[in-house]
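*Asks:* Sharing a model prediction with you, sequence too.
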Amino acid sequence: MPHVITQACCADASCVHACPVNCIHPTPDEPDFATAEMLYIDPVSCVDCGACVGACPVGAIMPHTALAPEQQDFLGINEALTGTGRPARPQARVPTLVRLGPTRTTLRVAVVGAGPAALYAADELLRQPGVEVTVFDRLPVPHGLARYGVAPDHTSTRAVADLFTAIEDQPGFTYRLGVHVGEDVTAEELAAHHHAVVYATGAGTDRPLDIPGADLPGSTSATQVVGWYNDHPDHADAHVPLDHERAVIVGNGNVALDVARILATDPERLADTSIARHALEALRGSRVREVVVLGRRGPEHAAFTLPELVGLAARDDIELLIDAPGGIDPAAATTRQGRLTMEHLVRIADRPPHDAPEDAPRRRIILRFRTAPLEVTGSSRAEGLRVARTELATGADGRVHAVPCPDSAETIAAGLVLGSVGYRGVEVPGVPFDPETSTIPHRGGRVLDGGGGSELPGLYVVGWIKRGPRGFIGSNKTCARETVNALLADANEGRLPTPGPAARFEELLRSRRPAPATV
């Protein structure tokens, strides 16, 4: 096999379009692209040209001869994912970018948010002549979850910042950082001074752990801990107690595994990463030696991805254990990648214990399935988590739910309890918002009003605040293309509002924020 995709894959699909022989799958026009955890390279079709290596924004592709020992599993994964008999195409189809027609004035677009979705949208817009894009963000540093949400030891994923730098260097691109839309300037003021406004505010907060005791000190969210060790301004001062030998994380997505891995890693292994200095010093004094990661359902419903599991299982300094009452049945998975994940879990569960000296036992992570949280226990702080085993039952709504079995309740002693049950978007004052989905209502990227569902001229949405917190960093490229096409089509048809003078907005902004950062 000439080239292999590894766990750093972000489903960006740049490699797909660079490949001259269409050997990278699934492509964006194939039905399983939207749900694939990673792409793969067909070893029979690959001609070893290396075009995909340069196209990958996170360095996820390499020759099979260059794989590190901990990456060898990806040889088997790529081989297992091939052989589907996919029809050969010259390359994947992507939506054609609408061309902006001749204009008498520069098209001024404001983008609210500075994460991957925002920058992909800016990139698509700046491909047109006569377009200026100003990106606003309330934080002093751009790149959103690509900066503050990626674990510090995932250095290859953080390399996507190089792509963002190339976007930022284009003529017509400007940052206004440290400007909070909805407070420093209103949504109405922003719209009044731009032809269009694209909201790309993401899903920056977490869904709460809705059980008794969740508000006790020591019970918080994995999102807050991620922000703490990534030096997010909102979470840099968070209190993360590490004075107990055990921590418990409720939820088993990639964020949960990231946090578990950081808590279980020898701090000196993190010293040369981008981890916040205050977090590194706290981890150096940590007593945590075991992290339990809970999933309400069985292994077939695990929320983490196969690449994340493979990376964690390859760590020789962390003991990874599986607690799956009822067993692990690969046939219960509904996708090929799901079956591969289950097969890896079986192999991990069957591994013999690793010998370690008694005076230096390995830290460990336990993936515990079919377990539901009932209550955070403790008087003045979190001292444990009361849990119960679960079984699946069909509710009155016809949906299958994981139902706790009360007679199986037990308490897991822990000094730190973290909820990791998903992200949600936050409302921007003056912009329509659906509290049920925590998204901005839209039709093809055009923002809809909150009443009759009519389109609001000049307002658009992209990214997680558009479609909910799902997909990878690169998934925002297709999303951005749809939204930008809608904006450009409206511009060509004369449907965009006529804005006030740019100089007047600059005066307004300086009166509210005398020195907004531009980078």
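*Replies:* Received the coordinates, thanks.
*Asks:* contacts, neighbours, all on C-alpha from now
*Replies:* Noted.
*Asks:* count of neighbours near the closest residue to Glu300 other than its chain neighbours?
*Replies:* Residue nearest to Glu300 in three dimensions, not counting chain neighbours: Ala333, with 5.2 Å by C-alpha to C-alpha, 6 or more residues apart in numbering. The tally of other residues near Ala333 (other C-alpha atoms under 10 Å) stands at 17.
*Asks:* Do you have the helices of the stretch 51-200 of the chain handy? List them.
*Replies:* 51-55, 73-81, 116-125, 144-148, 155-158, 161-168, 187-192 (DSSP state H, counting those that start in this stretch).
*Asks:* here's the one I want to compare it with:
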Amino acid sequence: MLRVAVVGSGPSGCYTAQSLIQRDPGVLVDVLDRLPCPFGLVRYGVAPDHEKIKSLQGSLRTVLEHERVRFLGGVRVGGPDGLPAARLRELYHAVVYCVGAATDRRLGVPGEELPGSWSATEFVSWYSAHPDAADAGFLRGVRSAVVIGVGNVAVDVARMLVRGAAELRPTDIPQAALDTLAASGLTEVHMVGRRGPAQARFTTKELRELGALPGVEVTVDKTDLALDPGDPGALPAAPRRNVEVLRGWAAQPSAAAPRRIRLRFFLRPVELLAVGGRVGAVRFERTAPDGRGGVTGTGRYEDVPAQLVLRSVGYRGVPLEGLPFDPASGTVPHREGRVLRDGVPSPGEYVAGWIKRGPTGVIGTNRPCAKETAAAVLSDAPALVRTDVPADPVPALRAVGVDPVPWDGWLAIERAEAELGSRLGRSVVKLADWDTLLAAARVR
């Protein structure tokens, strides 16, 4: 029997486990996660009002409930409090790291560290009930917000900032976040990109959702649209549809709505300005197309008032102690999923997902990525199984103070979240802190 550890229970981890068990009936897979809850960014990165995408948890659940797959939550790998990668390698024939890209790219501008300046991921983690997230008072005293970035995550956070309580109450958003958003005095969100509408990375479906929000006006500056060079009809299908939606909003007369989302383009952040010791505005430089798909500065500046700034300019992988890391790409060096040490494949060590290829693609992109890595593992299996490993690694984990949360523990958390929702007169409501999650996991 080939015993494999998959580190990370998000889509890439689950798809890797699925590929392994489908291709070889002699494989046993333990899916490890540092959180007591599975599903990774599907649970903690998808906005609560996107029920269709969140329903993907159903197919991931099927993988984790397979008789040859075992979920082990609460297992931290690497770092001062985690299980060393070298020790994990001793417990399994192969280890596949599917740890994603755990941090955000920085803007690299003065004032970025001011109170009121956050990454979009920190905000998403808060309203998604990630146990590492803190109630940082994101919306306290906020009337205007700036979201820097024009991808789907930027659209998500802009939408969540102006969503009404009536639309969010049926979701699994934690109660504290729901109460905070419902009481918010925010009236305006600026979503800003340094390039033009044709280069925006959001999907048309996500974009159109903004125009369907009750009590929200979406505005687009016609000047920004005019700056985009070329004939929109010559654009590829996806950006062409985006530009068509934006042009439709730009042509609409102004409406008296309690909240507004302003989509801005050709503005590059150069500084976050302080007012009273915290963010009070963002200074942007107006950019212009350079004729090569990029932009150049014009030397003209504009200050946009904001008491909250969320940067959404991409994710980045972080080093995992015990593994090689390429700081330029933010990934682990690999060849077809095999981890490379000094350019040579390291026996029994593999990667899949964003830590393998960088933060690109959509959830489904993880499938072929996982299949490639799984194929590499199974190709190497005859050599890997010659190594002696424990028949069951869990006793060895417990011997070093790691007490994994099993699948039954996760089911107990699900029951506790359903019970909390019932008490609050809602559906399922997420538990939002470590102590509560772990206490719920023990009730089984």
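*Replies:* Yep, that arrived. Remember, it's a predicted structure, so these values are computed and weren't measured experimentally.
*Asks:* And the TM-score, once the two are fitted together?
*Replies:* The TM-score (TM-score structural alignment, normalised by the length of structure 2) is 0.86; 400 aligned residues with a C-alpha RMSD of 1.8 Å.
*Asks:* before we move on, the earlier item: ok, now which ones touch the residue nearest to Glu300 of structure 1?
*Replies:* Counting by C-alpha atoms under 8 Å, 6 or more residues apart in numbering, Ala333 of structure 1 touches 300-301, 339, 342.
*Asks:* mind redoing it with 10 Å?
*Replies:* The contact partners of Ala333 of structure 1, taken as C-alpha atoms under 10 Å, 6 or more residues apart in numbering, are 299-301, 339-342.
*Asks:* Mind putting the helices of the stretch 51-200 of structure 1 into CSV with distance to Ala279 of structure 1 and mean neighbour count?
*Replies:* Shown next, in CSV, are the helices of the stretch 51-200 of structure 1 (distance: least, C-alpha to C-alpha, whole Å; neighbours: other C-alpha atoms under 10 Å):
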stretch, distance to Ala279 of structure 1, mean neighbour count
helix 51-55, 34, 19
helix 73-81, 32, 17
helix 116-125, 25, 26
helix 144-148, 14, 20
helix 155-158, 17, 18
helix 161-168, 22, 15
helix 187-192, 36, 18
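*Asks:* May I see the ones you listed arranged in JSON lines, with distance to Pro404 of structure 1 as well?
*Replies:* Output for those, formatted as JSON lines (distance: least, C-alpha to C-alpha, whole Å):
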{"stretch": "helix 51-55", "distance to Pro404 of structure 1": "47"}
{"stretch": "helix 73-81", "distance to Pro404 of structure 1": "35"}
{"stretch": "helix 116-125", "distance to Pro404 of structure 1": "38"}
{"stretch": "helix 144-148", "distance to Pro404 of structure 1": "33"}
{"stretch": "helix 155-158", "distance to Pro404 of structure 1": "37"}
{"stretch": "helix 161-168", "distance to Pro404 of structure 1": "43"}
{"stretch": "helix 187-192", "distance to Pro404 of structure 1": "45"}
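*Asks:* Among the ones you listed, which comes closest to Asp449 of structure 1?
*Replies:* helix 187-192 (13.8 Å; C-alpha to C-alpha).
*Asks:* mind checking how far that closest one is from the chain centre?
*Replies:* 29 Å (C-alpha atoms, centre = their mean, to the nearest Å).
*Asks:* Matching Tyr423 of structure 1 against structure 2, which residue comes up?
*Replies:* Using TM-score structural alignment as the criterion, Tyr423 of structure 1 maps onto Tyr315 of structure 2.
*Asks:* Nearest spatial neighbour of its match, chain-adjacent residues omitted?
*Replies:* Computed as C-alpha to C-alpha, 6+ apart, the closest residue to Tyr315 of structure 2 that is not its neighbour in sequence is Asp104, at 4.3 Å.
*Asks:* What is the burial count for the aligned partner of the one you found in structure 1?
*Replies:* Mapped onto structure 1 by TM-score structural alignment, Asp104 of structure 2 lines up with Asp206. Here the count is done by other C-alpha under 10 Å, and Asp206 of structure 1 has 18 residues near it.
*Asks:* coming back round to it: the match of Tyr423 of structure 1 contacts Gly151, correct?
*Replies:* No: contact criterion C-alpha atoms under 10 Å: Tyr315 of structure 2 and Gly151 do not qualify, at 11.6 Å.
*Asks:* Please enumerate the strands of the stretch 251-400 of structure 2.
*Replies:* In the stretch 251-400 of structure 2, the segments counted as strands under DSSP state E, counting those that start in this stretch are 259-264, 267-275, 278-289, 295-305, 308-311, 315-316, 334-335, 338-341, 344-351.
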